[in-house]
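# from the sequence below, what's the structure:
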Amino acid sequence: MADNTPRSPASDTSIASDGYAGDPAVRAEWDNRYADRQQLWSGRPNGALVAEVASLTPGRVLDVGCGEGADAVWLAGRGWDVTALEVSGVALERAAGHARDAGVTVRWVHAALTEAALPSASFDLVSAQYPALLRTPDAAAERALLAAVAPGGVLLLVHHAGMDTPQADHGEFDPADYVWPSMVAALFDDDWKVEVDEQRPRTAPDGGAGAHHTDDVVLRARRLR
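Here you go, the predicted structure:
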């Protein structure tokens, strides 16, 4: 049985790959993608996250799909108690190194969102920045995002505009395989208040994968109870 216990802070230990909870094929796909480049992303926090978090009081935050850790390290440096989730062990090792270099503590969880042993309704902020969440008939990923948010907390979901529709340059990528902000919004009931639901120009990084995208879809909602 897989060990689903969240990993220790980066200041205490490195990330072990044998505790992964999720589909091994998904882990291998993302490990290979990260291994192909010394650095996949820009190394800077996502602009929409920086903008939307400015008005929030630091508390417990879940960073879904943390990649190489730029958002997690940035949040921890601003007083947030950070749990960061990622399927790629290669990415987590890099993220843990960045956290050590920055002198901050982050809880690293090597798991898919739907398989992670996360405390329910316990995060003041759940941040998912351009996540690659696989769609399932039971909307497992969408429901996991909502379930993690504490009463009074905020869900912040950001994605590249236009990615949810087929494009000629997408190659083998099929948008129908993935979760998009509109699918999460469709699950909101009276317990949720949508604070932001818009498309806006992206604060694009100078480098890293995805830098060519110019617009974001930003969904921010608060759980009322």
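
# every contact and neighbour count from this point should use C-alpha atoms.
Noted.

# show me how far the longest helix seen in the chain is from its chain's centre.
In the chain, taking DSSP state H as the definition, the longest helix is helix 89-102. In terms of CA atoms, centre = their mean, to the nearest Å, the centre of helix 89-102 is found 15 Å from the chain centre.

# alongside the first, I'd like the structure of this one:
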Amino acid sequence: MSTATEPDETYVADVCEFFDRQYAAHARYWWRGENRYRLEPDLHTPFNALVLKIAASHAPGRALDLGAGEGADTIRLAKLGYDVDAVELSSVACQKIEDFARQEKVAVTVLNESILDVALEEGAYNLVLFNGSLHYIRDKSAVLERALSASAPGAVHVVALFSTATALSAEHSAVPVFPEPEGGGVELFYRNWDIRLLTYERDQPEHSHPGFAPHAHSYIKLIAQRPEGHR
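Predicted structure coming up:
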């Protein structure tokens, strides 16, 4: 098990090993509901509904899904007309993204790399997602800066990550996780952006992970648009 004093490459390997195992053990680890690839906002949670509405209003364009998991967000964005780059650490998940995208008859680009050091084209993306990935990153500011450099003027960023308002379950504590305090560095990073949504969800019941006992999470959920001319 990694500790906070171990180098980044050690904890990243632990995260990769955990998710390779989870993705290999289950046909679908995330988004097991039949709405996974649907584009109608009213079929989704309020947060994901708003993401879909905003994404649709900015399509077509280029999108970057950082920590894409099994690719549900990636595939929905591709269906909206985006040219999507999906960055995912787990090689098992990358194969699943490609398989699921093929089944849904959309083309996406899958990059089997860490979001810590993946090469990103400068100023290329109109939409950037960190949906459930930043809490697996210790130095969030460095990743956010790299995502900013890859963002076009007016780009929208979508962020959802664990907050510290609820203690992690034993199952999630088995992998290195770095929740964010409410009002912390991630929110400060976006303080000069146009905030479309900032909400705290506390003690939300979670039943979706196969093999995990019922537990609760708290989240910070944020949607922000980069102002034209913002550095």
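
# superposing both, give me the TM-score.
Once superposed, chain against chain, the TM-score is 0.73 (TM-score structural alignment, normalised by the length of the first structure); 200 aligned residues with a CA RMSD of 3.4 Å.

# hang on, the earlier thing: buried sites along the longest helix of the first structure?
Neighbour-count burial for helix 89-102 of the first structure, counted by 16 or more other CA atoms under 10 Å, picks out 89, 90, 91, 92, 93, 94, 95, 96, 97, 98, 99, 100.

# which residue lines up with residue 106 of the second structure in the first structure?
For residue 106 of the second structure, the aligned residue in the first structure is residue 104 (criterion: TM-score structural alignment).

# its match contacts residue 76, correct?
Yes: if you go by CA atoms under 8 Å, residue 104 of the first structure and residue 76 touch, sitting 6.1 Å apart.

# how about residue 204 of the second structure, secondary structure?
Look at residue 204 of the second structure: counting by DSSP: H, G, I helix; E, B strand; the rest coil, its state is strand.

# for the helix or strand encompassing residue 198 of the first structure, which outside residues touch it?
According to DSSP states H and E, residue 198 of the first structure maps onto strand 192-201. Identification of contacts with strand 192-201 of the first structure by CA atoms under 8 Å, 6 or more residues apart in numbering yields 161, 214-225.

# wait, which of these is closest to residue 190 of the first structure?
Of all the contacts of strand 192-201 of the first structure, residue 224 has the smallest distance to residue 190 of the first structure: 8.2 Å, by CA to CA.

# measure the closest one to residue 217 of the first structure for me?
Distance of residue 224 of the first structure to residue 217 of the first structure, given as CA to CA, to the nearest Å: 23 Å.

# which of the two has more neighbours?
residue 217 (23 against 13; other CA atoms under 10 Å).

# and the spatially closest residue to the more buried one that is not a sequence neighbour, how many neighbours?
The shortest distance from residue 217 of the first structure to any non-neighbouring residue, by CA to CA, 6 or more residues apart in numbering, is to residue 199 (4.4 Å). Look at residue 199 of the first structure: counted by other CA under 10 Å, it has 16 neighbours.

# what do you get for the one 4 residues further on?
Residue 203 of the first structure has 16 neighbours, counted by other CA under 10 Å.

# which residues does it contact?
Residues in contact with residue 203 of the first structure (CA under 8 Å, 6+ apart) are 46, 47, 48, 214.

# narrow these to those in helices?
47, 48.

# which one of the contacts of residue 203 of the first structure is nearest residue 117 of the first structure?
For the contacts of residue 203 of the first structure, the nearest to residue 117 of the first structure is residue 46 (25.8 Å; CA to CA).

# if I look at that closest one, how far off is residue 116 of the first structure?
Noted for residue 46 of the first structure: a distance of 23 Å to residue 116 of the first structure, by CA to CA.

# same deal with residue 209 of the first structure?
From residue 209 of the first structure across to residue 116 of the first structure, the span is 26 Å (CA to CA).

# the two: which has the busier surroundings?
residue 116 (20 against 12).

# what lines up with that one in the second structure?
Superposed on the second structure with TM-score structural alignment, residue 116 of the first structure falls opposite residue 118.

# residues contacting its match?
Residue 118 of the second structure neighbours (CA under 8 Å, 6+ apart): residue 87.

# go ahead and flag the most central residue of the second structure.
The C-alpha lying nearest the average C-alpha coordinate of the second structure belongs to residue 131 (CA atoms, centre = their mean; 2.4 Å).

# please, which helix or strand holds the equivalent of residue 159 of the second structure over in the first structure?
Using TM-score structural alignment, the partner of residue 159 of the second structure in the first structure is residue 157. Using DSSP H and E, residue 157 of the first structure falls within strand 149-160.
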